[in-house]
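> With the sequence up front, the predicted model follows.
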Amino acid sequence: MEDLNAFVSHTSPIIQNINLENEMGSKFGTYVQAVNYDAWEAVEVEYITPKNEHGICLRLSHIPDGDKTSFMHDKNMLNLFQQSIKSEIFQLLQYNGSCYSIWEALMNKDRGNADMRKSKMNLIKKEFDIFNMVKGETMPQMSERYCHLVNEMKILGINKEDFEYIDKLADTLPYDWS
């Protein structure tokens, strides 16, 4: 039982870090959507600089007004990214300069490669399988930890039947309870 408690106490910070990363990305998106929705559109639709008949990008002074607006939104979002993302992280991203490609690179970094996603899923599944109430933990603390675990499973696409979630929660309660 001590090994189990040690494993849970060591893996919980990992899960909390994953939750924090997801929460930060979500808060950033919500903030930008609320403050400058037009700039957020640059994340959803890639801006491509118009080109002339020879395939050369037009100068800003020759870009049509509608495209200038899209260009400005892209640059506003680029500015927000540059202010919000640590330079060490920004340098590691592979993108083509558009906000759309930066956002895609960030999402790919957050999701990780296939091996990383598989490891995350295995870790979460294992934590669910061995989930138990930790000695000295209160019911609200255990319940909160359980809810975070279930939410993380759903985010990662790990689905279980309702009875499995209920059984696991019931099994974590102390045996001396009647």
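In hand now; what should we look at?
> Please count neighbours and contacts with C-alpha atoms only from this point.
Will do.
> Other residues contacting stretch 60-71?
42, 47, 49, 50 (CA atoms under 8 Å, 6 or more residues apart in numbering).
> For my notes, confirm the first one occurs in a strand.
No - counting by DSSP: H, G, I helix; E, B strand; the rest coil, residue 42 falls outside a strand, being helix.
> any idea how far residue 29 is from it?
12 Å (CA to CA, to the nearest Å).
> from the contacts of stretch 60-71, which is closest to residue 174?
residue 42 (52.2 Å; CA to CA).
> from what I can see that closest one touches residue 72, true?
No - using CA atoms under 8 Å as the test, residue 42 is too far from residue 72 to be in contact (9.4 Å).
> Looking at the two, which has the bigger crowd around it?
residue 42 (24 against 15; other CA atoms under 10 Å).
> which one is that one nearest to, not counting chain neighbours?
residue 74 (5.1 Å; CA to CA, 6 or more residues apart in numbering).
> Also residue 19?
Nearest one to residue 19, counting by CA to CA, 6+ apart, is residue 152 at 7.3 Å.
> Please compare the first structure with the one that follows:
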Amino acid sequence: MENLSAFVSQHSALLQNINLKNEMGTSNKPPKLLRMEDYPSWNDKFETYVQALNYETWTAVEEEYIIPKDENGSNYRLSQIADNDKNQFLREKKMLNLFQQAIKAEIFQLLKHNGSCYSIWQALLNKDRGNPDMRKSKMALLKKELDIFTVVKGETFEQLVERYCHLVNEMKRLGIDKPDYEYIGKLDDALPEEWNTFIMIQQSNHVAYA
């Protein structure tokens, strides 16, 4: 029984380590997108990873580049690319390699793109947002959630702010733009009266240390 318990414990620790590496990436492997549900958090980690690795490579998702094809419809090899085009060609290939490492094959196969890294990045964004009807419905739901946002019984100030920031980030990710003062005002309205003293103290401390 003790041996079995030790094995389970060791196995569990190994799985946790693998999951952490998949989520955060390693020095030679980008963060892994295993489920579309994880896209919002993966998006930021992957962008940071690639930019830290080589910002020039990251520009492949910011401006579309289509690798030239020969008369048979096959992509050109590096030896066939004009000298003034080789940097873009290499940038595209490096970024494509990172995508292939980072995105689970089953997800990659369902993306609608034209083969360029720019179109792959946009396809991921569109897949996360859903079709227009789904996106419209989700946007309406988030707006309603903002309208009725309030503190939950037993919730700490930190938990409330964390929950509110998640809601605001979701809205901004879907393109719902509101002035910052509206977001701040709504959070202020959600706070219970008994927290006013706490907020005033925090504001005083902020001013004192500014």
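Cool, the structure landed. All of these numbers come straight from a predicted model, not from anything done at the bench.
> what do we get in structure 2 for the residue nearest to residue 19 of structure 1?
Mapped onto structure 2 by TM-score structural alignment, residue 152 of structure 1 lines up with residue 170.
> try residue 114 of structure 1
Residue 114 of structure 1 maps onto residue 132 in structure 2, by TM-score structural alignment.
> residues contacting its match?
Contacts of residue 132 of structure 2 (CA under 8 Å, 6+ apart): none.
> 10 Å instead?
Contact analysis of residue 132 of structure 2 by CA atoms under 10 Å, 6 or more residues apart in numbering lists 126, 138.
> Does residue 147 of structure 2 touch residue 185 like I think?
No - with contact defined as CA atoms under 10 Å, residue 147 of structure 2 does not reach residue 185; the gap is 11.4 Å.
> What count of nearby residues applies to the residue mapped onto residue 132 of structure 1 from structure 2?
Alignment note (TM-score structural alignment): residue 132 of structure 1 maps to residue 150 of structure 2. Other residues near residue 150 of structure 2 come to 17 when the count uses other CA under 10 Å.
> how close does residue 150 of structure 2 sit to residue 139 of structure 2?
Applying CA to CA to residue 150 of structure 2 and residue 139 of structure 2 gives a distance of 19 Å.
> Residue 91 of structure 2 now?
In terms of CA to CA, residue 91 of structure 2 sits 35 Å off from residue 139 of structure 2.
> how many other residues sit next to residue 127 of structure 1?
Neighbours around residue 127 of structure 1, by other CA under 10 Å: 19.
> How about it: what's its closest non-neighbour residue?
residue 8 (7.0 Å).
> The one you found falls within a strand, correct?
No - if the criterion is three-state DSSP, then residue 8 of structure 1 is helix and not within a strand.
> what about residue 63 of structure 2, helix or strand, and which?
Assessed by DSSP states H and E, residue 63 of structure 2 sits outside every helix and strand.
> That one: what's it in contact with?
With CA under 10 Å, 6+ apart, residue 63 of structure 2 has these contacts: 116, 117, 118, 119.
> And the third one? What does it align with in structure 1?
This points to residue 118 of structure 2. Using TM-score structural alignment, residue 118 of structure 2 sits opposite residue 100 in structure 1.
> Now do that match against residue 135 of structure 1, distance only.
Residue 100 of structure 1 is 47 Å from residue 135 of structure 1, where distance means CA to CA.
> higher neighbour count, these two?
A direct count of neighbours by other CA under 10 Å for residue 100 of structure 1 and residue 135 places residue 100 higher, at 22 against 10.
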